[in-house]
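Enquirer: model this:
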Amino acid sequence: MSAARPPIACLGAGRMGRGIAVAFAYAGHAVTMIDVKVRPADQFATLEAEALGEIRKTLASLARFGLLAANDADAIIARVSVVPAQNMATALAGAGMVFEGVPEVVELKREVLASASKCVGPDIIIASTTSTILVDDISGAVERPGRFLNVHWLNPAYLIPLVEISPGAATDPAVIAQVKALLEGIGKVPVVCAATPGFIVPRIQALAMNEAARMVEEGVASPEDIDKAIRYGFGFRYAVLGLLEFIDWGGGDILYYASRYLEGALDSDRYRAPEVISRNMREGRIGLRTGAGFLDYSGLDVDSYREQRLAELVNLLRHFGLARPPVLDRD
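Expert: Here you go, the predicted model:
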């Protein structure tokens, strides 16, 4: 195994462990999924067959999608193994990085992490994949917590590019850099966020999903039309322009006044703009037209930048089959 492709160990052989296994095995890493529950041999054999069967099924789907040749699946799945809990120490001895993916129970995670951290070298990075528990609530169970952090994957882990890295108070900055490099090496797009509830994506999507459900409840539109609006309006734009970039694109002042209107018209402070929007306006950080907003546009060729973003939107039109030639009246 190349030093650039360290062996990966997953604590747990459930959905998250299987998704991570596919992502790393696809990129050339050997992956060991470790069952964290001691169980009879026949029950373990069933788990092993289910885990490898699901991975094989996933690879077959990727082959149908054109991401690998059908005859490559055997070589990829050969990189994945499942071992019983009693073999944890042996399995972890050669791990280059460890991902914990057990159920969202603090005591269980602490127990598994404590055991695993005793079985690997002192410099081996250990990451939890928890989507709800803050890293510092479980880091105390890890020997040498400077090598511990949260790495939050979005399902399906083998397809979604984004991975959120959330370091703890004790996490060594060098560990963050190593994890970013490892993830980028398998084609992922890592971002770093503070250890706060909801990280980035779950926190934003919870607001959006609740608002969509609220509009159904209020009779604003049908579920089908709301989802159509999200696919072809909301999601369409934000696949090219990030949320903060979009604020700058139109201007923070537009968001400020729109927020004030919605707060009053709908009688809810959930639309109130945060103080940073007002502060940016006072400081003249309106966005593109002032050269700065949430992002810095100084020295940027704004016309070229706009052209590039518009071209990306046109590519999305083509992806959705909505790009049409103009209607021309010809004699």
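Enquirer: every contact and neighbour count from this point should use C-alpha atoms.
Expert: Noted.
Enquirer: now do the strands in the stretch 151-300 of the chain.
Expert: 162-167, 189-192 (DSSP state E, counting those that start in this stretch).
Enquirer: show me what the last one is packed up against.
Expert: So the one you mean is strand 189-192. Strand 189-192 is packed against strand 162-167, helix 173-185, with contacts defined by 3 or more C-alpha pairs under 8 Å, 6 or more residues apart in numbering; DSSP states H and E.
Enquirer: got it, and the longest one?
Expert: For strand 162-167, the packing partners by 3+ C-alpha pairs under 8 Å, 6+ apart come out as strand 148-153, strand 189-192.
Enquirer: which residues are in contact with that strand?
Expert: Residues external to strand 162-167 that are found in contact with it (C-alpha atoms under 8 Å, 6 or more residues apart in numbering): 135, 148-154, 176, 188-195, 199-200.
Enquirer: just the buried residues of those residues.
Expert: The neighbour-count test (16 or more other C-alpha atoms under 10 Å) marks 135, 148-154, 176, 188, 190, 192, 195, 199 as buried among the contacts of strand 162-167.
Enquirer: among the helices and strands packed on strand 189-192, which is nearest residue 227?
Expert: Nearest to residue 227 among the helices and strands packed on strand 189-192 is strand 162-167 (22.3 Å), distances taken as C-alpha to C-alpha.
Enquirer: state whether residue 33 is indeed within a strand.
Expert: Yes: assigned with DSSP: H, G, I helix; E, B strand; the rest coil, residue 33 falls within a strand.
Enquirer: next, the structure of the following sequence, for comparison with the previous one:
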Amino acid sequence: MANEQHPRVVAVGAGRMGRGIAIAFAYAGHRIALVDLRERSDEDWARLQAEAAAEIEGSLRGLSALGAIDAAQVGAIAERVVYVRASDAPAFLGAAELVFEGVPETMAAKRDAFAQLNLHCSDEAILTSTTSSILVTQLASLVRRPERFLNIHWLNPAYVIPVVELSCHPGTDPAVLARAKALLEAIGKLPVVCGASPGYIVPRLQALVMNEAARMIEEGAATAEEIDKATRYGLGLRFAALGVVEFIDFGGCDILHHASREMSASLSPERYAAPAIVERMVSEGRLGLKTGNGFYDYAGRDVAAYRADVLTRTLGMLRHAGLWQPPADQSVS
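Expert: Presented below is the predicted three-dimensional model:
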């Protein structure tokens, strides 16, 4: 194994996230090393390797069953994943350009993992953590070259969901961020960048929605089935056609302002009070599309063409959901 050409990409930690990342890169044609840093007996290592290989092949066969890939491609894709036990890890880490740390979500486990990465990875390697809960600013101090470090948070299943969230600390080299984005884009991912803030973007937004859904069930406001119908074909369909901030501008920041005021008074000021930025934008007359400026600047934009584009996106989602109906042939009495 040591004499083979080592992959440029390494996923450290052979659990669910590491396996998903491995599929994503292998699917895009890249060889990737799935590295286990824990010393194990031959029997335990063979068991872990077999388990990881079975899950990766099973996931690919699942894609094949849905027509996403040909059955004949499953084996070739799976073979691009190289399984590496702890004793062989130094050579693979030393050859890596991009490393994804995906060990358990404890500072102790992260500290141990980065101690080994610091020891074996080259000075030019980009080191990342896939953590969903620990801030990049907390982890940067564990890295020998913090300017080459950032968090890269994947959304499950990692090989299906295109968005990958990149979180930088103040010392992250902009060139490193640009290179990480380019490597992800090259495998068909859509990187989005955020600061060192708890919850990144997607988990922070979805936690609010999920908690409010559970609260509505608790209050008896609606059943789980009705909430899911409303979110799949109302909330979700609209936000699949428009981004959340784009949606604010499209309807008007004043609409959000008034809705927040009413629900803050009737439900909970802690949950529904509008943030200061919304109050400020309304007072300044920056209401969005209808005033030419909001979170986005619409100066010089063909508003009619933009509205048509939004309608096209929405109709596309309706047709995809099988909910678009043609007009009636005759009047209904």
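Enquirer: so what number do they get for TM-score?
Expert: Laid over one another, the chains give 0.96 as their TM-score (TM-score structural alignment, normalised by the length of structure 1), with 326 aligned residues with a C-alpha RMSD of 1.3 Å.
Enquirer: any chance of the strands of the stretch 151-300 of structure 1 in JSON lines with distance to residue 307 of structure 1 as columns?
Expert: Shown next, in JSON lines, are those (distance: least, C-alpha to C-alpha, whole Å):
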{"stretch": "strand 162-167", "distance to residue 307 of structure 1": "26"}
{"stretch": "strand 189-192", "distance to residue 307 of structure 1": "24"}
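Enquirer: which one of the ones you listed lies closest to residue 222 of structure 1?
Expert: strand 162-167 (30.4 Å).
Enquirer: so where in structure 2 does that closest one end up aligned?
Expert: Strand 162-167 of structure 1 corresponds to residues 163-168 in structure 2, going by TM-score structural alignment.
Enquirer: tell me how far the residue nearest to residue 290 of structure 1 when sequence neighbours are not counted lies from residue 185 of structure 1.
Expert: Spatial nearest neighbour of residue 290 of structure 1, chain neighbours left out: residue 284 (6.9 Å); criterion: C-alpha to C-alpha, 6 or more residues apart in numbering. Separation of residue 284 of structure 1 from residue 185 of structure 1 (C-alpha to C-alpha, to the nearest Å): 40 Å.
Enquirer: next, count neighbours for the nearest residue to residue 191 of structure 1 once chain neighbours are set aside.
Expert: Among residues not flanking residue 191 of structure 1 along the chain, residue 164 sits closest, at 5.1 Å (C-alpha to C-alpha, 6+ apart). Counted with other C-alpha atoms under 10 Å, the neighbours of residue 164 of structure 1 add up to 22.
Enquirer: what about residue 164 of structure 1, distance to residue 271 of structure 1?
Expert: In terms of C-alpha to C-alpha, residue 164 of structure 1 sits 26 Å off from residue 271 of structure 1.
Enquirer: residue 23 of structure 1 too?
Expert: Distance, residue 23 of structure 1 to residue 271 of structure 1, using C-alpha to C-alpha: 38 Å.
Enquirer: repeat for residue 250 of structure 1
Expert: Distance of residue 250 of structure 1 to residue 271 of structure 1, computed by C-alpha to C-alpha: 18 Å.
Enquirer: what's the answer for residue 174 of structure 1, then?
Expert: 39 Å.
Enquirer: average separation of the longest helix seen in structure 2 from the aligned part of structure 1, please.
Expert: Criterion DSSP state H: the longest helix present in structure 2 is helix 42-65. Once fitted to structure 1, helix 42-65 of structure 2 is off its aligned match by 0.7 Å on average (mean C-alpha distance after the TM-score superposition for structure 1).
Enquirer: immediately after that helix, which helix or strand?
Expert: Once the chain leaves helix 42-65 of structure 2, the next helix or strand it forms, by DSSP states H and E, is helix 71-78.
Enquirer: check which residues of that following helix are buried.
Expert: 74, 77-78.
Enquirer: likewise stretch 286-297 of structure 2?
Expert: In terms of neighbour count (16+ other C-alpha under 10 Å), stretch 286-297 of structure 2 has its buried residues at 286-289, 292-295.
Enquirer: what does stretch 127-136 of structure 1 give?
Expert: 127-131, 133-136.
Enquirer: doesn't residue 328 of structure 1 belong to a helix?
Expert: No: secondary structure of residue 328 of structure 1 (three-state DSSP): coil, not part of a helix.
Enquirer: separation between it and residue 322 of structure 1?
Expert: Distance from residue 328 of structure 1 to residue 322 of structure 1, counting by C-alpha to C-alpha: 18 Å.
Enquirer: more neighbours: the two, which one.
Expert: Taking neighbours as other C-alpha under 10 Å, residue 328 of structure 1 and residue 322 compare with residue 322 leading, 11 against 6.
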